[in-house]
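# here is the input, now give the coordinates:
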Amino acid sequence: MSGHTRGKRSAVTCALKCDSACAKPAPNTSDNGYFRDIAGKALSRRHALGLAGAGAVALAVGSSGLAAAAGPVQAGLAAGRGTAGRTILPFKAITPVASTEDTFVVPQGYTWDPIIRWGDPILPGGVPFDVNSQTAEKQALAWGYNNDYTDVIVTNKAGTKALLCCNNEYVNPNIMFPPGLDATEQLKIAMAAHGFGIVELERSAPGEKWTYVPSAPKNRRITASTPFKLTGPAAGSDLLKTAADPTGTVALGTIGNCSGGTTPWGTILSGEENFNGYFHATGTSAEEKRYGLADKPSTYGWEAIEPRFDARSADYANEPNRFGYIVEIDPTDPTSMPKKHTSMGRLKHEGANVIVADNGHVVAYMGDDERFDYLYKFVSKGRYNPTDRRRNLTLLDEGDLYVARFHGDSPASEIDGTGTLPSDGQFDGYGQWIPLVKNGRSQIAGMSVEQVLVYTRLAADKAGATKMDRCEDVQPSPKTGKVYVACTNNSQRGTTGKAPADEPNPRNTNRDGHIVEITEDDGDHTSRVFRWNLVIVAGDPAVNGATYFAGYPKDKVSPISCPDNLAFDSEGNLWISTDGAPSSIQKLDGLFKVPLAGPERGHVQQFLAVPRDAETCGPVIHDRDGSVFVAVQHPGEEGTWEAPNSYFPDYVEGTAAEGDFRGPRPAVVQVRKA
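Model (predicted):
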């Protein structure tokens, strides 16, 4: 990635995390165009719903068909500006911090503490972390590396006990291991440092600092070798069978886990994202190419110790097909087998977030984090029952799978790739959820249900989905039901041979990203049609005029770039973590708050900044408790063992000979009112 990165994004991070995806051709080579509305062609809602099921048929939707669905998208904006009113978690926005600083910054009146770090022992038999005495056995009993999705689930009425749930996305051997550590042992440690972790927390009283409890009964580590049950229509398919698993029903391990979600029945969902870099494949078939699988050694070289990661072998040609799913883990039962849900499709899942529709069906929204890939929705076959957890644990096993097609309502001449607002003052329009699987049947000609669910990207290509600028986290608001999509960036938008700017992705060479706001028709999350608008077109307004903050004055917002993970507080405000920082001014990544309603809608305010080279992940907002949690991923990524780039979170600049770790340890942090 050297020479390709912009802003503060590290080429090392690109190589280790996503196999330098942006340095390679985008896997989506379909000719899906952008479906612009036909002026003067108005369709009824019933007609729109009928055409929504027409597979790859292009649809023209007029401006009157769904006009009532979204409501006043900028209600209150004309009422004037000013400082925010009373809020549960007040703060003064911090000043952006230079990207060369190795510091963790919080607002005045707040303090921060690491709850748990890479290598901290959590299971019986675990020992205190010693960087010079690492083994795979020790790592399997300890907290993993590079947390992303995070949740803190309070488990007692007094508010003094909780479960901390986090995934472990990837590792960086260059700064983890001292010189001389056996190469094979490094591979085994790396495998054990992937996956997922659950630990019990305790504190003296609400509002106080959480600490983790070593060897607690519910503590758990899930690694790249843990058995997972494959569920759904593709389970047992020939596409999922290998020599080690001729049944195609049990996959070993989870890798590349990025964001996720917590279900209403208390389980954790996580997305297997950049799994392709873990395999040496043939790279010859259309299916392999569409998922970025190639004929080259894997990123970490695990095929040297486990044959299943060499997909060139006939015995393990299907092993990559067993990754790329939404996984579900029950944090309350450390003996339960986690699941991989084929019903939710196979792609580079950023995560999945669930909301219960008014009719009881569970709806999960999901993004495929690749340039020019798509936005998806899953609707469960069964209905949620708050008194039947056992049944709820099966809700994601079966259901309907959809992909999104967007339509803008502005003339083509007004969407010129510069990010200039069209004459109606918004980037907005309508959309449809195009079915891929419906009522247990494939909706894609020439593809079986199993093929649709294992090669979901190819099915979505055929359905004519809209190419997006890297859909990462997708979060329904628990307060309003609106759905928010973080499109992180796409520097290839509008370049030679690539899809041009369109209304839902209005900037060419989009390095700063944007956020889409979706309102399902009639507020029904099982609907097949929706309205949408861009609530934020990100960037630094001081150097880039092509930014937009829901109409809020640009000179009063914190600069923000590359939105990644999303969260909500109890008041309905959106919190945004970033991965890339303002590309034009070289600032540390951070966590930002933005109101979504009233006169403060669009007022982006930076709450914290994470250290040098780091990405802000997994925000959790417990505003009524005075706490915010983030996972600090890949701090000091550009450094080496001999020359660390960061000493986060303990900032001890010792030497290996003195027993101090010469480098950073990814950690989960609690920020609270001082």
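# okay, CA-based contacts and neighbour counts for the rest of this
Will do.
# so which residues of the stretch 551-674 of the chain form strands?
Assigned by DSSP state E, counting those that start in this stretch, the strands in the stretch 551-674 of the chain fall at 563-568, 574-578, 590-594, 605-609, 615-622, 627-633, 667-673.
# looking at the ones you listed, which is buried most?
strand 563-568 (a mean of 28; mean count of other CA atoms under 10 Å).
# chain center to it: distance?
Distance of strand 563-568 from its chain centroid, counting by CA atoms, centre = their mean, to the nearest Å, is 8 Å.
# and if you look at stretch 360-368?
Distance, centroid of stretch 360-368 to centroid of chain: 14 Å (CA atoms, centre = their mean).
# then stretch 146-164?
19 Å.
# need the residues that contact it.
The contact list for stretch 146-164 (CA atoms under 8 Å, 6 or more residues apart in numbering) reads 118, 165-171, 198-206, 257-262, 270, 331, 617-620, 630-634, 666-668.
# 7 Å - rerun?
The contact list for stretch 146-164, computed with CA atoms under 7 Å, 6 or more residues apart in numbering, reads 165-171, 198-206, 258-260, 617-620, 631, 633-634, 666.
# ok, now stretch 419-438?
Stretch 419-438 is contacted from outside by 52-53, 55, 400-410, 414-415, 442-444, 449, 459, 463, 503-504, 506-507, 528-534, 546, using CA under 7 Å, 6+ apart.
# stretch 630-648 too?
Taking CA under 7 Å, 6+ apart as the rule, stretch 630-648 contacts 10, 12-13, 102, 146-148, 150, 174-175, 178, 610-620, 653, 662-670.
# before we compare anything, build this one as well:
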Amino acid sequence: MKLKPLALFVTHDGKSSRASITCQYKCGNACSHEVPNTSGGEYFGDIVRSAMSRRGLLKSGAVAVLAVGAGGALVACSDDSGSGSAGGSTTAAAGGGEAPAGTAFTAVAPNTEDAVVVPEGYEQAVVIRWGDPVLPGAPAFDFANQTPQAQEMQFGFNNDFAGLLPVEGQPNTYLLVVNHEYTTEPFMFTGYDPANPTVEQFQTAIAAHGLSVVQVKGEAGTGRLTPEFGPNNRRITANTQFLVTGPAAGSNLLKTTADPTGTRVTGTLNNCSGGVTPWGTVLSGEENFNQYFANADQVTDPTVAARLKRYGIEGGASERKWERFDPRFDLVQEPNEANRFGYVVEVNPWDPASTPIKHTAMGRFKHEAATIYVTDDGTVVAYSGDDERFDYMYKFVSARKMMPGNGQSSMRHNLTILDAGTLYVAKLTGDEPDQIDGSGKLPSAGRFAGKGQWIPLLRTGEDGKAESLVDGMSAEEVAVFTRLAGDKVGATKMDRPEDFEPNPKTGKVYVALTNNTKRGEEGKPAADEPNPRNNNKNGQVLEIEDEHAGTGFTWNLLLVCGDPAAADTYFGGFDKTQVSPISCPDNLAFDPHGNLWISTDGNALKSNDGLFSVVLDGDRRGETKQFLTVPKGGETCGPIIGESRVMVCVQHPGELDGASADKPASHWPDGGTSQPRPSVVAAWKSGGGRVGV
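Purely as a prediction, here's the structure:
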């Protein structure tokens, strides 16, 4: 079929469609505040280009290792029992001929429906919703009568990352592990007064954060999943105890009244995306934690105040007013509490009694996620982006090797892998920097491309002792104030680096750069080759050919997103008249065929957010097709792409300005006059069969 760009996508006069109330509760209105990174580090055009070592660079198709991320977990271990044969019908590709395997579906048109819309010949259904029971004894969800005790046993609010782990010995049975990023109280409670929340609303919101672990059972012949009470079902909340490991454990920077040892933290906050490790645990990134802390304007120590500001912590009362009920959210009373959030969290979903871990060796910033690549000698490489305008891309290379197997001894060992190794930050250079003028015009080579270097910041030894590799900062300071370390070494300022995903088939690494409308403003960094547009409303996707355990890489932009009819977009060189419009890439995943899938957040093209497939190789490289859209006001998160099903998390459905629980703008997923509920959704081919084949 031939996709025709809609007329409404031709102009670029809008910004992200995310509602202001979503910004208010999701990220603390980050876009309306001053950019936290005011460092005077080297800008792209000032970097001296040097020849980067390419020794050991992995070539496409030469990777014989396991790479697992949000989508890689399914590539590596999905069995999709009862999914039917591979003989399903195929759909002609946009440019004629057969679509590559995994992308043979009829693209969904942009829309503003209050529904999940899937391609012709596909079905979809909710797997689990906010308030559904997770633990035995949980009461049925009652929107009008919520309690903290019930929420602690029920599925949390605003699901983001999702991981699906097969249960050994039980065909078509999985553990579904889901993050609950944030709460939007005006959509949780009728009659909510933002100036005067109640203690019960506070406690319910605390319980609605964190993660859920729930067993799900597949249905033979379809992709439907049904929750059930399994022995590993668990709720982790903002009241759950976490163990701190790595160089900051026991530091004076982490000690509080409640935890004078600096080794135990109560809760996890704003858990955004994540990743599934090859050893069977789940990593979760603590992102916009800054918004939960109050009274930064009363902090008088100039060093502490500067550090808080660099992390976007400023002002008086917090939006949720949690400081009224718990002193840990008041920086005057507990100045170190904010230092205890912003880490990669690791959860062992196979042991509901285990204590989750916060890994300080991987640095502290607004972790969108953390995803794993394992080299052929067992070295673990963890990639993570700092989701802030003009912030940085990082990777952690382990000193320890992964131990294969799923026994207790290997799990104990592998749970320590992310505590010893080297933390790096990225610096990029372009091949044709003089041709970048901020318009998005392609350089003469016909693509945006260049080289890069990983700059070491922190090295943590096998004995737990750490060495700072940044002048003027101690090891503890680098671990806790990693953004300042990146500033000092002149890392490249990116356009909101969010999800990283290594491709299990090729070893190439992909990064979603969501947007940055501050790019090119007076006093802010101008466009550069990896971030080629000023006033960047639609974002781009970066492709990296990395040395993984080494320090060199090459890069190119796979996509420069937006309306394909606009001059400032690029789809890997593919014919732009044959692709779906895409805006604000957020989460990434891979299907079993090696195609990239992208979910979006804040579509600036006046359409609902969605999920897209992208061909990476061959003469259709860059072909982008929309597979589904989520309901109005919602965000597409946590994609999982398997043989027989596609899964997404639908976050904040119905969150539109002017709407609230008293005046709902959406009634998805239950219909009628019901309140909208964040939910996990599965989609599959009618009658069974392989997705996109």
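# ok so, going back, which stretch among the strands of the stretch 551-674 of the first structure comes nearest Ala69 of the first structure?
The closest of these to Ala69 of the first structure is strand 574-578. By CA to CA, the value is 21.3 Å.
# between that closest one and strand 563-568, how big is the angle?
150 degrees (axes from the mean of the first three to the mean of the last three CA atoms, to 10 degrees).
# strand 574-578 of the first structure aligns to what range in the second structure?
Per TM-score structural alignment, the counterpart of strand 574-578 of the first structure in the second structure is residues 596-600.
# compared with the first structure, how much does the matching stretch deviate?
Stretch 596-600 of the second structure, aligned to the first structure and superposed, deviates on average by 0.2 Å (mean CA distance after the TM-score superposition for the first structure).
# which other residues reach that stretch?
Stretch 596-600 of the second structure has contacts (CA under 7 Å, 6+ apart) with 583-590, 609-616, 635-637, 639.
# again, only this time at 6 Å
584-590, 609-614, 636 (CA atoms under 6 Å, 6 or more residues apart in numbering).
# which one of those is nearest Phe293 of the second structure?
Looking across the contacts of stretch 596-600 of the second structure and measuring by CA to CA, the closest to Phe293 of the second structure is Asp586, at 25.6 Å.
# and the closest one, how close does it get to Pro497 of the second structure?
Separation of Asp586 of the second structure from Pro497 of the second structure (CA to CA, to the nearest Å) stands at 9 Å.
# joint contacts of the two?
Joint contacts of Asp586 of the second structure and Pro497 (CA under 6 Å, 6+ apart) are Ala512.
# map Tyr365 of the first structure onto the second structure.
Match for Tyr365 of the first structure (TM-score structural alignment): Tyr383.
# right, and the helix or strand after the host helix or strand of that match?
Assigned by DSSP states H and E, Tyr383 of the second structure belongs to strand 379-385. Helices and strands here follow DSSP H and E; after strand 379-385 of the second structure, the next one along the chain is strand 389-391.
# so which elements touch whichever helix or strand comes after that following strand?
The element immediately downstream of strand 389-391 of the second structure (helix or strand, assigned by DSSP H and E) is strand 393-401. Under the contact criterion of 3 or more CA pairs under 6 Å, 6 or more residues apart in numbering; DSSP states H and E, strand 393-401 of the second structure touches strand 379-385, strand 421-430.
# can you point out the buried residues in the helix or strand that strand 393-401 of the second structure is followed by?
Counting by DSSP H and E, the next helix or strand C-terminal to strand 393-401 of the second structure is helix 408-414. Within helix 408-414 of the second structure, the residues scored as buried using 16 or more other CA atoms under 10 Å are 411, 414.
# which residues are contacting helix 408-414 of the second structure?
402-403.
# now swap in stretch 186-199 of the first structure and tell me
For stretch 186-199 of the first structure, using CA under 6 Å, 6+ apart, the contacting residues are 136, 139-140, 144-145, 163-168, 170, 219-224, 254-255.
# also stretch 364-374 of the first structure?
348-354, 375-378, 467-472, 474, 490.
# and the counterpart of Phe161 of the second structure in the first structure, how far is that from Gly180 of the first structure?
Counting by TM-score structural alignment, Phe161 of the second structure lines up with Tyr149 in the first structure. Going from Tyr149 of the first structure to Gly180 of the first structure by CA to CA gives 33 Å.
# okay, these two: which has more neighbours?
Neighbours per residue (other CA atoms under 10 Å) separate Tyr149 of the first structure from Gly180, with Tyr149 holding more: 30 against 7.
# checking my notes, that one in a strand, right?
Yes. Under DSSP: H, G, I helix; E, B strand; the rest coil, Tyr149 of the first structure sits within a strand.
# from Glu467 of the second structure, how far off is the equivalent of Lys339 of the first structure over in the second structure?
Mapped onto the second structure by TM-score structural alignment, Lys339 of the first structure lines up with Ile357. Distance, Ile357 of the second structure to Glu467 of the second structure, by CA to CA: 21 Å.
# got it, and Asn587 of the second structure?
33 Å.
# again with Asp487 of the second structure
Distance from Asp487 of the second structure to Glu467 of the second structure, by CA to CA: 18 Å.
# what's the answer for Ser686 of the second structure, then?
According to CA to CA, Ser686 of the second structure and Glu467 of the second structure sit 56 Å apart.
# so which of these two has more stuff around it?
Glu467 (18 against 15).
# ok, that one touching Ala475?
Yes. Counting by CA atoms under 6 Å, Ala475 is a contact partner of Glu467 of the second structure at 5.4 Å.
# and Phe406 of the first structure, what's its match in the second structure?
Match for Phe406 of the first structure (TM-score structural alignment): Leu428.
# just the helices in the stretch 101-250 of the first structure please.
Secondary structure of the stretch 101-250 of the first structure by DSSP state H, counting those that start in this stretch: the helices cover 136-140, 173-176, 183-193.
# ignore what I typed, I meant the stretch 251-400 of the second structure.
All helices of the stretch 251-400 of the second structure, identified by DSSP H, counting those that start in this stretch, fall at 302-310.
# still on that earlier bit, could the contacts of stretch 596-600 of the second structure go into CSV alongside distance to Val332 of the second structure?
Listed next are these as CSV, based on distance: CA to CA, whole Å:
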residue, distance to Val332 of the second structure
Cys584, 37
Pro585, 38
Asp586, 35
Asn587, 36
Leu588, 39
Ala589, 42
Phe590, 45
Asp609, 40
Gly610, 42
Leu611, 43
Phe612, 46
Ser613, 48
Val614, 49
Thr636, 37
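# for the residues you listed, which one is nearest Ala104 of the second structure?
Distances from Ala104 of the second structure to these, taken by CA to CA, are shortest for Ser613, at 10.0 Å.
# who are the contact partners of the counterpart of the closest one in the first structure?
Ser613 of the second structure maps onto Lys593 in the first structure, with residues paired by TM-score structural alignment. Residues near Lys593 of the first structure by CA under 6 Å, 6+ apart: 574-575, 604-605.
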